[in-house]
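1. sequence first, then the predicted structure, then my questions.
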Amino acid sequence: MAIDVKICGLKTPAAVQAAVDGGAAMLGFNFYAKSSRCVTPSLAAALGQLVPAHIVKVGLVVDADDAAIAEILAEAKLDMLQLHGSETVARTAEVRSRFGLPVMKVISVSDAADIAAARAYESVADMLLFDAKPPKSMKNALPGGNALSFDWSLLKGQNFSKPWLLAGGLNAANVAEAVRETGAKAVDLSSGVEDRPGEKSISKIKEFLDLARTL
C-alpha cells in the first residue's frame, strides 16, 4: 500500500517539479517569517502555477492573524491552510469559517496527553498532523521542521475521525518503521529531503517519493 506524502517548505521551481513528478499528494508552502523555508505570497503564487489541480497546495502559518492570512490568500491560490502554532480549537474553527478553506491543525507531541488533546480538534479541523514538540532546552527551535521525532508508539492503535499525517524527523531511512509503528497512511516531511535547512535536495525528494510508493 502506497502512502500519501506531503513535501513541505518548498521554495524553488526545481523542488516543486520534483515533488510533482514524484507523485506527492500535497505540497506545503511555509509563510512563517522565522523559518529558513519561508516564502512570500508572490513566490508561492508563482510556484503554485507549476502544481497540477489534483495536488493539494497547503499554506503553513503560525499563529497568524486574519490580516496576515488574507494577505497570503490575496496572491497565493491555496487549497488548504496548515495551522502550525498554538491555535486554539475556537481559533481553528474561526479560520476555517472566515476563509472558506479546509484546515489542517498541527498537534505538537511529546507525550500521551498531547495525543489526547488532539481529540478536541477533530470537530473543527479537516485534517490533523502530528509533529514532534521541540524540547524547551532547544535553542531557536521552530514549531516544526526541526528534524526531531517523537515516540511513535503513542499513536499505535489510535483512531481519529479525521484523516491525519505523521511528521517529525522523517526520512528515507526511518519512514518504513514509522509507518509500521503508527499505522500512518500519510506523512509530511521537510528536513528529511534537504541538504541543509531550507535547501531541498532533488535527489532526496525523488528517493523518498519512490520509496513511499512501496510502503
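-> Here it is on my side, so go on.
2. use CA for all of it now, contacts and neighbours both
-> Fine.
3. for the chain, just list every one of the strands.
-> Taking DSSP state E, the strands of the chain run over residues 4-7, 26-30, 56-61, 80-83, 103-109, 127-132, 164-166, 186-189, 194-196, 199-200.
4. out of the ones you listed, which gets nearest to residue 150?
-> Proximity to residue 150 (CA to CA) singles out strand 127-132 among the strands of the chain, at 5.1 Å.
5. try this one side by side with the last:
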Amino acid sequence: MTPFKICGLTTPETVDASIAVGAAHLGFNFFPPSPRFIDPAAAAPLIARVPAGVGRVAVLVNPDDALVAAVIGAGITILQLHDAPSERIAALKSRHNLPVWLAAGVKTRADIQSAEKAAGPADLLLLDAKAPNDAPLPGGNGLAFDWRLLVDSRPGRRFGLAGGLGIGNVAEAIRLVQPALVDVASGVEERAGVKSVEKIMAFANAVRAA
C-alpha cells in the first residue's frame, strides 16, 4: 500500500483515527495563517499519542530557529519546509539530525524541474499544487495540479504527491503517478481546519483500493 500522511491534525480523536487506519505520517501545521494551525505547546500532547514508527511531521513556512527548536521539543521527527532554499534544508538536517522534506508548488513541467533542483539534500520532495497569487497559504488550498505532467516528467528522486487529494481521486492519482507518499489535508475535512474521522477512514480505504 502506498504510504499516506494525514496533515493538519488538531484533535485527539482525529490523531487516534489516523493511527488506527494505518497512516505512515501525521502532520501538524505550525503556520499561523492556516486554519489548521496549532502551536507547539498544544501539539505536544497530541504528538505524544503517536506511536514509534509513525512519522510526526511539522509543517513549517519560513520558520526561525526558535520555532524549529520548539516543534522538535514537542516531539516532531520530520521537518517539512515550504519553498525553502537548499542551504536552509542542509543546515537544519545537519543541526538537528532529522529528515527534512521540501514541499514545492507545481503548475507546469518547468515547476517540477525547478522543485527537483531546489530540493537538494531533502529526504523527500513533496509536490503540491502551486497556490494562486492571492492565496494566503502556500499549500493546503484543496487544489490539484495536472498529475499527467508526472507521467513523462517524473523527478529523479523520491517524491510525494499533495494538493487536492481526496477520497474520490486518490486511487486514480496513485495508479497514474505511483508516488512514494500521498498527503491529504482538506480532503478529509468537514470544513476548513476540522477533520472528519469518517473521511479519514474512507481516505485510507481508497488508498488501499489502489
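-> Sure thing, it's come through. Note that the coordinates shown come from a computational prediction; the quantities given were computed from them, not determined experimentally.
6. next, count neighbours for residue 204 of structure 2.
-> Residue 204 of structure 2: 24 surrounding residues under other CA atoms under 10 Å.
7. mind checking what it lines up with in structure 1?
-> Matched by TM-score structural alignment, residue 204 of structure 2 corresponds to residue 209 in structure 1.
8. list the contacts for that match?
-> 5, 19, 22, 23, 24 (CA atoms under 8 Å, 6 or more residues apart in numbering).
9. that one and residue 21 of structure 1: what is the separation?
-> To residue 21 of structure 1, residue 209 of structure 1 is 9 Å away according to CA to CA, to the nearest Å.
10. circling back to that earlier point, can I get the contacts of residue 209 of structure 1 in JSON lines with neighbour count and distance to residue 213 of structure 1?
-> Shown next, in JSON lines, are those (neighbours: other CA atoms under 10 Å; distance: CA to CA, whole Å):
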{"residue": "5", "neighbour count": "24", "distance to residue 213 of structure 1": "9"}
{"residue": "19", "neighbour count": "26", "distance to residue 213 of structure 1": "13"}
{"residue": "22", "neighbour count": "18", "distance to residue 213 of structure 1": "10"}
{"residue": "23", "neighbour count": "18", "distance to residue 213 of structure 1": "9"}
{"residue": "24", "neighbour count": "23", "distance to residue 213 of structure 1": "10"}
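11. got these as a markdown table, with distance to residue 205 of structure 1 columns?
-> Compiled in a markdown table, the contacts of residue 209 of structure 1 are given as follows (distance: CA to CA, whole Å):
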| residue | distance to residue 205 of structure 1 |
| --- | --- |
| 5 | 10 |
| 19 | 6 |
| 22 | 8 |
| 23 | 10 |
| 24 | 9 |
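12. and of those, the nearest to residue 110 of structure 1?
-> Nearest member of the contacts of residue 209 of structure 1 to residue 110 of structure 1, counting by CA to CA, is residue 5, at 22.7 Å.
13. sounds good, over and out.
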